[in-house]
Structure formats: structure tokens, C-alpha cells
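# okay, here's the prediction I keep looking at, along with the sequence it came from:
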Amino acid sequence: MNDSISELGSGQTLDVALTALTSERRRHVIRCLSESRTPTSLADLSTEIAAREFDAASGEPSPEAVKRVHLTLYHAHVPALEDANLLDYDAERESVALSKRGTRAKRLIAALEANFPDVV
């Protein structure tokens, strides 16, 4: 786990990255984007996050759930992750992709999940 932390940066940079990862939805964003090799549209990401959060076992998430997720991603979560340099956002195409630091953050999340499964 120490390697993952040191790769994110030190001091204030690390604090910004860790603060950005305190939100479960933001961790879902990192996980979803790590599964894609290409930039993902904000609309597709919203649908995937809604499915993960709202138990899609009963079917597709409702349009209202997807819209709520989209709004919070657009206004809060994507900007926070971008400010922490964990993802790259293309406003013109409304697409997102993990940055190199985001890939490192995914490893940190995985390490935390392995060591604290009931917390993360």
C-alpha cells in the first residue's frame, strides 16, 4: 500500500488526492474508468455509476437515478477528481478518462479494499 500512496505524490498533493477519494461515488468513478481503455462519455459513466449504486440486479437504473448521478458527476465529482489530477475531462466531448495519477489511485483503492473490506 505504501507504494500506491507514494506514487500519488506527497504533502499537499497527496492530501488533495485522498480528500477526493473520500466519496464513494468518486471511488466508483475511478473503478469504472479503470475498466475502460478509452475515454468514456459522461452519459455512459452516469448510467454505469447509477447501476452500481442503485442495485441494477432488478434491471436498469431508472432515468431519474441516472439523471441525479449525471448532475452530481458534472457539478461536483468530476471537477473534484480533475482538480486532484485523477482524471482528464474533455468538456467539448463531455468525456472523461483516468489520468496516470488516477490509475495509481485505483491501486490505492484496491489496497484499501483488501485491507479494510468493511470500510471502503
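Yes, it's here. Numbers count the residues shown, from 1 in each chain.

# hey, let's count contacts and neighbours off CA atoms from now on
Fine.

# Lys100: what's its closest spatial neighbour, skipping adjacent residues?
Take Lys100 and drop its neighbours on the chain: the residue closest to it by C-alpha to C-alpha, 6 or more residues apart in numbering is Leu86, 7.3 Å away.

# would you confirm that the one you found contacts Val16?
No - if you go by C-alpha atoms under 8 Å, Leu86 and Val16 don't touch, sitting 10.0 Å apart.

# these two: which is more packed in?
When Leu86 and Val16 are compared for neighbours, Leu86 comes out ahead with 25 against 18, by other C-alpha atoms under 10 Å.

# run through the residues that contact the more buried one.
By C-alpha atoms under 8 Å, 6 or more residues apart in numbering, the contact set of Leu86 is Ala17, Leu98, Ser99, Lys100, Arg101, Gly102, Thr103, Ala105.

# same thing with Ile30?
Leu98, Gly102, Thr103, Ala105, Lys106.

# on that earlier part again, ok, the residue nearest to Lys100 to Arg93 distance?
Leu86 sits 18 Å away from Arg93, going by C-alpha to C-alpha, to the nearest Å.

# wait, what's in contact with Thr47?
Pro61, Val66, Val69.

# how many neighbours does the last one have?
The local packing of Val69 (other C-alpha under 10 Å) involves 22 other residues.

# want to compare, so here's the second one:
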Amino acid sequence: MSAWDPTTAPDTALGLLSNARRRSVVKTIAANGGMATRQALVKAIVEDETGESIADAKTGCVQEAHISLYHCHLPKLSQHGIVDHNRETGEVVLSDDGEALKAAVETAEDTIGASRKAIEDFYR
């Protein structure tokens, strides 16, 4: 049973998309064929946020990303039917609703990019 319907719950979709880490989770899993490990998600988030490889990132940054995924972001995405997260194995699978949310992420990012360009052009 799906807990998220983009046609009846736009506030829920926007709430899920409001956090950069949740957007990163959806994009990373989608880019990996619909499945990723929790460690791969941590790596993607740390590298995106710090601009460094995970090997060069501070231990606290890596731990904080892992804790926030495990206790906050993955449960929230799972609760809304976007991902299936196996806490024991660390495997995270994108659901059909996750694919729909991925399209919403891409649309939002395209819109933001176009808006930034329009603002930059206006102030030149």
C-alpha cells in the first residue's frame, strides 16, 4: 500500500523534497538502478556536502551523515512508501512512488536552476 500520492498530497511531496539529504538519497538510489546500500548513500551525501572524498572527510561528518540517515531520513522516506530500507543489511530500494518522487526532484531542480539563471541574467 502506498502512503504517498503526488496528486493528493503535494505538501507531503514538498516536505520530503525539502531536505537535501533526502533528495540525495532518492537521486543516488535512482542512479544506481533503484538500489543502494546505506554506506553508499552516506558516501554520496558526505562527498556532496563536503566536496571531499569520504576517505578525506572528517570522521564526525561521516558519523553524523550515517546517524541522520538511519534515524531520520530513511525512516521518513520508508514511512511514506518512497523506499524500502532493510535496517539489518543496509539495503535501500526505491519504490515505484520513489520513481515518481525522483521525477519531482528533477523538476524542482530544473526549476530552481532556471530561476537562478534568470536572476543572474537580470542583475548583469
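Arrived safely. None of the values given here were measured: they were computed from a predicted structure.

# picking that back up, tell me, what's touching Leu86 and Val16 of structure 1 both at once?
Joint contacts of Leu86 of structure 1 and Val16 (C-alpha under 8 Å, 6+ apart) do not exist.

# quick check, Glu7 of structure 1 in a strand?
No - looking at Glu7 of structure 1 with DSSP: H, G, I helix; E, B strand; the rest coil, it is helix, so not inside a strand.

# before we move on, back to that, nearest to Ala80 of structure 1 among the contacts of Leu86 of structure 1?
Distance to Ala80 of structure 1, by C-alpha to C-alpha, is smallest for Ala17 among those, at 9.1 Å.

# what lines up with that closest one in structure 2?
Aligned counterpart of Ala17 of structure 1 in structure 2: Ala13 (TM-score structural alignment).

# which residues in structure 1 form strands?
Counting by DSSP state E, structure 1 has strands at residues 40-41, 87-90, 95-98.

# out of those strands, which one sits most buried?
Compared across the strands of structure 1, strand 95-98 shows the largest average neighbour count, a mean of 23 (mean count of other C-alpha atoms under 10 Å).

# and that one, which stretch of structure 2?
Against structure 2, strand 95-98 of structure 1 falls on residues 91-94 (TM-score structural alignment).

# and that stretch, how far from structure 1 on average?
Compared with structure 1 after fitting, stretch 91-94 of structure 2 deviates on average by 1.2 Å (mean C-alpha distance after the TM-score superposition for structure 1).

# for that stretch, what is the distance to the chain centroid?
12 Å (C-alpha atoms, centre = their mean, to the nearest Å).

# centroid-nearest residue for structure 1?
Val29 (2.3 Å; C-alpha atoms, centre = their mean).

# measure that residue to Ser10 of structure 1 for me?
23 Å.

# swap in Thr72 of structure 1?
From Thr72 of structure 1 to Ser10 of structure 1 the distance is 28 Å (C-alpha to C-alpha).

# ok, now which ones touch the match of Ala17 of structure 1?
Ala13 of structure 2 makes contact with Trp4, Pro6, Leu101 under the criterion C-alpha under 8 Å, 6+ apart.

# would CSV of those with distance to Ile45 of structure 2 and neighbour count be doable?
Shown next, in CSV, are the contacts of Ala13 of structure 2 (distance: C-alpha to C-alpha, whole Å; neighbours: other C-alpha atoms under 10 Å):
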residue, distance to Ile45 of structure 2, neighbour count
Trp4, 24, 20
Pro6, 25, 14
Leu101, 18, 24
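
# for Ser53 of structure 2, state which of those residues is nearest.
Distances from Ser53 of structure 2 to the contacts of Ala13 of structure 2, taken by C-alpha to C-alpha, are shortest for Leu101, at 27.3 Å.
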